[in-house]
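K.L.:
Next one to model:
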Amino acid sequence: MTNVTPFPAVSPGQVGFERLELQRIMDLYGRMVSAGHWRDYAMDMGREAAVFSAFRRSAERPEYRIEKRPALRHRQGMWALVGEGGHILKRGPDLHNVLAPVERKLLRIVKE
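P.N.:
Sure, this is the predicted structure:
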């Protein structure tokens, strides 16, 4: 008999990304890769947080980390965008608003 393990394989007490959240993050990642900004990513799912890290090159520190911390849901919001130096760039309850500063990098002025 075949056992199907749902993605993410979350053990009890482990924080993970839901399908729509991960789809939104991977959509942004794909657009940043096609624009030439990012080349690699990593995901870490622990007891306190789920973290998606985006790298310019695989040998560097991540340019951005997108963190989901459900324990902060009722205080500052469970989503955080952390910069390369470790400082929090944006925090909030909604993933869309937290990703806005990164999505602004994709906007270009088009001349007529």
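K.L.:
alpha carbons only for contacts and neighbour counts from here, please
P.N.:
Fine.
K.L.:
what's the spacing between the most centrally placed residue in the chain and R91?
P.N.:
The structure's the chain has its C-alpha centroid closest to I66; by Cα atoms, centre = their mean the separation is 3.3 Å. I66 sits 10 Å away from R91 when distances are taken as Cα to Cα, to the nearest Å.
K.L.:
I have a second one here; can you model it like the first so I can compare?
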Amino acid sequence: MAQLLLLSEYRRDGRRVFFDREDLNHLLGVYSRQVARGIWRDYAIDHRSNMAIFSIFKRSQEQAIFTVTKVLLRGDKEPNYVLLSRNRQIKSSRDLRQVIDVLQRQLTVVER
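P.N.:
Alright, predicted model coming up:
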């Protein structure tokens, strides 16, 4: 026997997090400038239950050199943006532009 479920009750608790148009304009703007300079070559966008991730690659086959994560924690109304490089946190802010400013400064990853 079939059971009737209301979609509003079926949806998961919590909200999914995505980059909006303004976020993507900022991220792709700095990305395109670095591609034109020949520094970055690829990017990826990933979505998880409470975060959206924009990863930047020097080469497609390697791990991301920079990652911008938009995280929405329980109880928060505003997302937090976190800039990571090789799993090290560089900058965290509620304003994406502050995180982008760090990326715009000629950042380079030094290989060890």
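K.L.:
quick revisit: give me the spatial nearest neighbour of the counterpart of the residue nearest to the centre of structure 1 in structure 2, chain neighbours excluded.
P.N.:
Alignment note (TM-score structural alignment): I66 of structure 1 maps to V68 of structure 2. Nearest residue to V68 of structure 2, sequence neighbours excluded (Cα to Cα, 6 or more residues apart in numbering): L83, at 4.6 Å.
K.L.:
Tell me where structure 1 has strands.
P.N.:
Taking DSSP state E as the test, the strands found in structure 1 are 40-45, 50-55, 64-68, 79-82, 88-92.
K.L.:
according to the alignment, the shortest one goes to what range in structure 2?
P.N.:
For strand 79-82 of structure 1, the aligned range in structure 2 is residues 81-84, judged by TM-score structural alignment.
K.L.:
cool, the first one as well?
P.N.:
Following TM-score structural alignment, the aligned partner range for strand 40-45 of structure 1 in structure 2 is 42-47.
K.L.:
which neighbours do I66 and R91 of structure 1 share?
P.N.:
W79, A80, L81 (Cα atoms under 8 Å, 6 or more residues apart in numbering).
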